[in-house]
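In: with the input below, show me the fold.
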Amino acid sequence: MLSGLRKRTKTILWITAGAFVGMMVFAWGMDITGRRSRSFSRTIGEVNGRSISVQEFQRMLQRAYLQYKQETGQEPDQRNLVRETWERLVTELVLGDELRRRGIVTTDLEVVQFLLANPPDFARRYKVFQDSSGNFDVKRYRSFLTNPSTFQDPMAKSLVLYMEDWARSVIPFWKLRQEVLAGVKVSDPEVWERYRAEHERVKVRYVQVPFRDIPDSLVGVGKEEMLGYYQAHREEFWRGRRARLLYVAFPKVPTRSDSLVALEEAEDLARRARAGEDFAELARDYSDDPGSARKGGDLGYFRRGQMVKEFEEVAFELKPGEVSDPVLTRFGWHIIKVEDRKDGQVRARHILVKVEPGEDTLDSLYSEAQGLLEEAEEVGDLRKAAEARGLKVEDTGFFGEGTFVPGIGSAGALASFAFQDEVGALRSYEGDDAYYVVQLVDRREAGVRPFEEVEGTVKMRVELEKRKKLAEGRLKPLLEMLSQGMGLKEAAEKLGFEVEETEEFTREGYIPGVGGRNSFVEAAFTLKEPGESSGIVTTGRAAYILELIKRTPADTEEFRRKKEEIRRKILAQRRQEVYTAWIEGLKKRARIKDQRYRFYQF
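Out: From the prediction side, this is the model:
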């Protein structure tokens, strides 16, 4: 039994060793600023006064890298790894502070009880805890933990100690979560409301006056009106801090030399395929098309018109068993092998060799970017340095806090730089598609946007309010006739309105042309008896009057059968929402200083 445990432990060691090279590339390749030696002597941030060194964060990154590599067998996205590791670290630190504040500790008895009741996921993968079918056997697991002989084998003992350490690290947070969620409950009325929202149905007829039908000539807006609206709704025009960057992009575009390198690789693969090597194996090992590579390059059957023209022309010329010369499309170089032809279709496999910037191309672009950065730092002006080189300077315009930078895309490091560094600061940044040299040129603090900036928005809002009132006015004669006992169809016909009908819908449903989860839906479910009509109801697109045609109540018998299942679902969702919101509240109140942008690309 224990030999399997030793074997598995040995395998994990080999996986760890195999990932070492990738981990080192990750560790040494994060920063392109050329300032690595300074970076590793500084802190990357603080949480509630607790400093986080670059070395500590780097160790966490390396552990996260190895874990991802072991679990998936793939390389992680390094930018995502930086973001996720930081969020995890901040969360752990603020929760640790909360544990100390509440005095939550773990006893030895709690460790034993917790391990017996909650086998760790990693333990379930050990063969020593599995039955003959490879399924986790909880009896074997508990016997292993409670058998005194377990501690006589060094390998088994080390596993138990490892699980104990794991339990001691998990239990305090589990107890904290239980304390936070102790008051979260779901009442019977809440369960019924959820079920009813999903199962009670109504069908209505209605008359509408779309706002777009109101002529523009009737909704003219003067400057005084707009200023009055702006003053009355100033809080709606509040915005957070804004920053503005200038940047020069050096796109990672492959050169002719890169294309020739890819062509040579494709020609070599074509020769190997013709020489008898298994085409499917070559595709699995070398194709840059992940979708088909897993299937040995198999594209299945296809007709003319389903593939890009260059690929298709060659594929339909080949005979079954033939391998093509490399074919260039916008995706790269393809080697095609036709497997079969029938009914005007071709079944083929392919190997894709993408044309990507090579190391020399990327080194050249990087050197250009660094050269511009150094010149810009000398003169203190990116635009001046770029113009001297004949390079185009782009402007992001003002943007808000987050991870998105206009013109560049998702770039958390640049967004952090924009809101934390000094105006005038310069830096370089490597994106997926380009190298960038960036200068922070302006920043505005949070506040109400000036009227001049929002004048267009104010004008549209005032016009919309006028359209609503005019649309409601057009429906008032109809409302008066309904109040006198006339039905919607008859009254609408007399006044020249078109009557429309919905299909049956629920409170959670969507109504074509009307929308969902709006005042129309709310009004429909206030109607109790067929023939009952609503008052005037407005949404963002029209004013309406509704009349109930049919109401189908929720099935109370089915509700009784499903009541506890629904309660469990609501409770699980609510507990997750409450705990997430509570953690976010802790982080918002915490004193967090984030300096990742100085050291990492993310």
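In: only C-alpha atoms from now on, for both contacts and neighbour counts.
Out: OK.
In: packing partners for whatever helix or strand residue 248 lives in?
Out: Using DSSP states H and E, residue 248 sits within strand 242-251. Applying 3 or more Cα pairs under 8 Å, 6 or more residues apart in numbering; DSSP states H and E, one finds that strand 242-251 contacts helix 382-388, strand 394-400, helix 412-420, strand 434-444.
In: one more to line up against the first:
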Amino acid sequence: MLDQLVKKQKVIIYIIAIAFILSIGAGGIFGGEKIIQALGGNYLGKVNGTKITPQQYNLKIQEIKERYEAQGQKIDESYMPYIQNTAWEELVNEILWQQQIKKHRIKVTEAEIKNAIENDIPQELLQNESLQTNGVFDKKKYFQALNNNPQFKLQMYEYMKTYLPRKKLQQKIMSEAGITLDSLKQEFIKENDKVYGKTIWFSYHKADSVYVSDAEIKKYYEEHKDTEFKKGPASRIKYITIPIQPSERDYNEVKLEIDEIYRMVNPENFPIIAEQYSEDESSAKQGGSLGVFGRGQMVPEFEKVAFSLKPGEISKPFKTDFGWHIVKCDSIINDQIKASHILLKVTTSDETKREFYEKAKQARKLIAKKGIDAAAKELNLEVITSDWLPHDQQQIPGIGQHGGLHQFMVKKKPGKVSDVFQLNIQGKPSYLIAQVVENRKFYYEDFNAKKLQIKYDLERQKKIALMKAKAEDFIKRVPKDKYFDVAAAEGWDIIELKGHKKDSRLPAPVNATLEEFDKAALALNTGQYSDIVNTKEGPFIIYAEKREKPDMQQFTKEKQEEIRKRLEEAAFNRWWQQIRKEAKIIDNRYKYGYY
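Out: Now for the predicted structure:
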């Protein structure tokens, strides 16, 4: 039993350690396996002045890799960017926790840790089969494991040493949330004030076409320019990318290997050779089989070769962006083919990476001298011009998250040229050089970019106005007891209300939360119809078939505590998200070849 527990415990502790953060919504180089060395006083980043060192980052990456591998996840090069970003986020959150624990003077004693180990047992351990008897947690087995296995006891001690201060901090923030008896009562009323029935929606989608002129669109833009379309601070940049991809030399080196395999393979031993040598793991397990596929399902180079073969034929080695292939045609079924293949992947060698980096450095010098447009033309590279990039958003469209590039565009003046940044663009490694075009404290969203949206909104408003007239005509000519029969015959949307509450989202096709609707619906008694209810989604008529109102006798102490816990947790979540939002985070990972 102990052996099984120890084997699983490291993974369990990892899961427990991050579960607390995840529950509140806190939420190396291209080879992936390379570990950078600490360089004196250098650091990868800072969180409110607290440094994150290369050693810390690499240890966290290794910890997360082990965590995922222990759960059966295969970690390859393509998965490493996710691992690296997860490691970064966890380190940032850990530092923020420590800073807040210190700020709020949270301390735990050895006695509290001991008591927590004995009594505050994590759910993951309560459900561990090794600690159960007849499917029920057995505390005797738990204490036996603690006493007989020092490693397990140490892991529990380290976990509680981290967990308890966080738990105390959470309790402190929750206790300061200002949840009163009145707020509990209001939440109880909100949860238990319900209407059952149905509603007619005079949908603007059913309105006749309306016309919105360019003059109306322009007028709306100008009148709402400062309220809707003023944004900032933000920057615009131009940039070029240089993909880091295998060279002809890299392909030629692997060509020697694929030629050796080609000399060994024949129709009879193809599955055995594929299983032994192919680097396409999913098909290798099936003897190289790709199953049945038709034209247009594979990359053109692969398809051309595969469909040129007769049943039983084996192709000569050929290359695609995935590497070198040997394909065998297993059979032809109408216009489809059943085929198998052997793949040897081609990776970018360190020598090739250095060559691309030198090319990128030369490109940077040329950009600094001539400007990015002239330099790109000379180098036959494409220049990409960004839209406005808000300074408060780390994600850059088309690029993703990159601390170095974000810091560059925020701090530098127009004309300045960035360092050579290494990053992954849509999963492909590249070097990027950027030049700042503009850097403003505020800007106005471009009229042409917003024109279609404004046109749609104005059309929508006009259609809703038409629907108001339709709704008014409807109630004038239709008796209340015929509302829904006539509405169905005329094609209006009828939506069932199944316990609709305040702040509930109306179901499809409305898919919206409407304050005016909620107010009108909850003002009805059983059997009542509403007047026309005008909302931002258009007019409604509501019928309350049944009203379910709060029974204050059910507002017991147990129910109050249940609601209090939920409201306090929500308050803590908001507090934590604000801490995360206001944190001053410097991300220098790009200097070490991460991303």
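In: thinking again about what came up before, could you dump the helices and strands packed on strand 242-251 of the first structure to a markdown table with distance to residue 118 of the first structure and mean neighbour count?
Out: Shown next, in a markdown table, are those (distance: least, Cα to Cα, whole Å; neighbours: other Cα atoms under 10 Å):
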| stretch | distance to residue 118 of the first structure | mean neighbour count |
| --- | --- | --- |
| helix 382-388 | 58 | 18 |
| strand 394-400 | 44 | 16 |
| helix 412-420 | 38 | 22 |
| strand 434-444 | 48 | 21 |
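In: between the ones you listed, which one is nearest to residue 333 of the first structure?
Out: Residue 333 of the first structure sits nearest to strand 434-444 of all those, at 22.6 Å, using Cα to Cα.
In: superposed on the second structure, what's the mean shift for the helix or strand following that closest one?
Out: Note on strand 434-444 of the first structure: by DSSP H and E, the next helix or strand toward the C-terminus is strand 447-448. With mean Cα distance after the TM-score superposition for the first structure, strand 447-448 of the first structure departs from the second structure by a mean of 4.6 Å once superposed.
In: list the buried residues of the next helix or strand after strand 447-448 of the first structure.
Out: Note on strand 447-448 of the first structure: by DSSP H and E, the next helix or strand toward the C-terminus is helix 451-483. Residues 451, 458-459, 462-464, 466-468, 470-472, 475, 478-479, 481-482 are the ones in helix 451-483 of the first structure that count as buried (16 or more other Cα atoms under 10 Å).
In: stretch 42-56 of the second structure too?
Out: For stretch 42-56 of the second structure, the neighbour count (16+ other Cα under 10 Å) marks 43-47, 50-56 as buried.
In: residue 351 of the first structure: which of the helices and strands packed on strand 242-251 of the first structure is closest?
Out: Of these, nearest to residue 351 of the first structure by Cα to Cα is strand 434-444, at 26.7 Å.
In: now that closest one against helix 412-420, angle please.
Out: 20 degrees (axes from the mean of the first three to the mean of the last three Cα atoms, to 10 degrees).
In: what does strand 434-444 of the first structure rub up against?
Out: Applying Cα atoms under 8 Å, 6 or more residues apart in numbering, the contact partners of strand 434-444 of the first structure are 241-252, 365-366, 369-370, 372-373, 381-382, 398, 418-419, 421-430.
In: what do you get for stretch 346-355 of the first structure?
Out: Residues from elsewhere that reach stretch 346-355 of the first structure, judged by Cα under 8 Å, 6+ apart: 254, 258-259, 262-263, 265-266, 280, 282-283, 286-289, 292-293, 296-303, 315-316, 331-341.
In: center of the first structure - which residue?
Out: residue 80 (10.4 Å; Cα atoms, centre = their mean).
In: distance check, it against residue 44 of the first structure.
Out: 17 Å (Cα to Cα, to the nearest Å).
In: quick one: residue 501 of the first structure and residue 488 touch, right?
Out: No: applying Cα atoms under 8 Å, one finds residue 501 of the first structure not in contact with residue 488, separated by 11.5 Å.
In: shared neighbours, those two?
Out: Here residue 501 of the first structure and residue 488 share the contacting residues residue 206, scored by Cα under 8 Å, 6+ apart.
In: would you say residue 312 of the second structure is within a strand?
Out: No: Residue 312 of the second structure: not assigned to a strand; according to DSSP: H, G, I helix; E, B strand; the rest coil it is coil.
In: the first structure: which residue goes with residue 89 of the second structure?
Out: Superposed on the first structure with TM-score structural alignment, residue 89 of the second structure falls opposite residue 87.
In: dump the residue contacts of residue 106 of the second structure.
Out: 165, 168-169.
In: so who does the residue nearest to the centre of the first structure touch?
Out: By Cα under 8 Å, 6+ apart, the residues touching residue 80 of the first structure are residue 602.
In: what helix or strand does it sit in?
Out: Here residue 80 of the first structure is covered by helix 78-102, with elements defined by DSSP H and E.
In: how big's the offset between that helix and the second structure?
Out: In the superposition against the second structure, helix 78-102 of the first structure averages 2.9 Å from its aligned positions (mean Cα distance after the TM-score superposition for the first structure).
In: quick revisit: which of the contacts of stretch 346-355 of the first structure are buried?
Out: Buried subset of these (neighbour count, 16+ other Cα under 10 Å): 258-259, 262-263, 265-266, 280, 282-283, 286-289, 292-293, 296-299, 301, 315-316, 332-339, 341.
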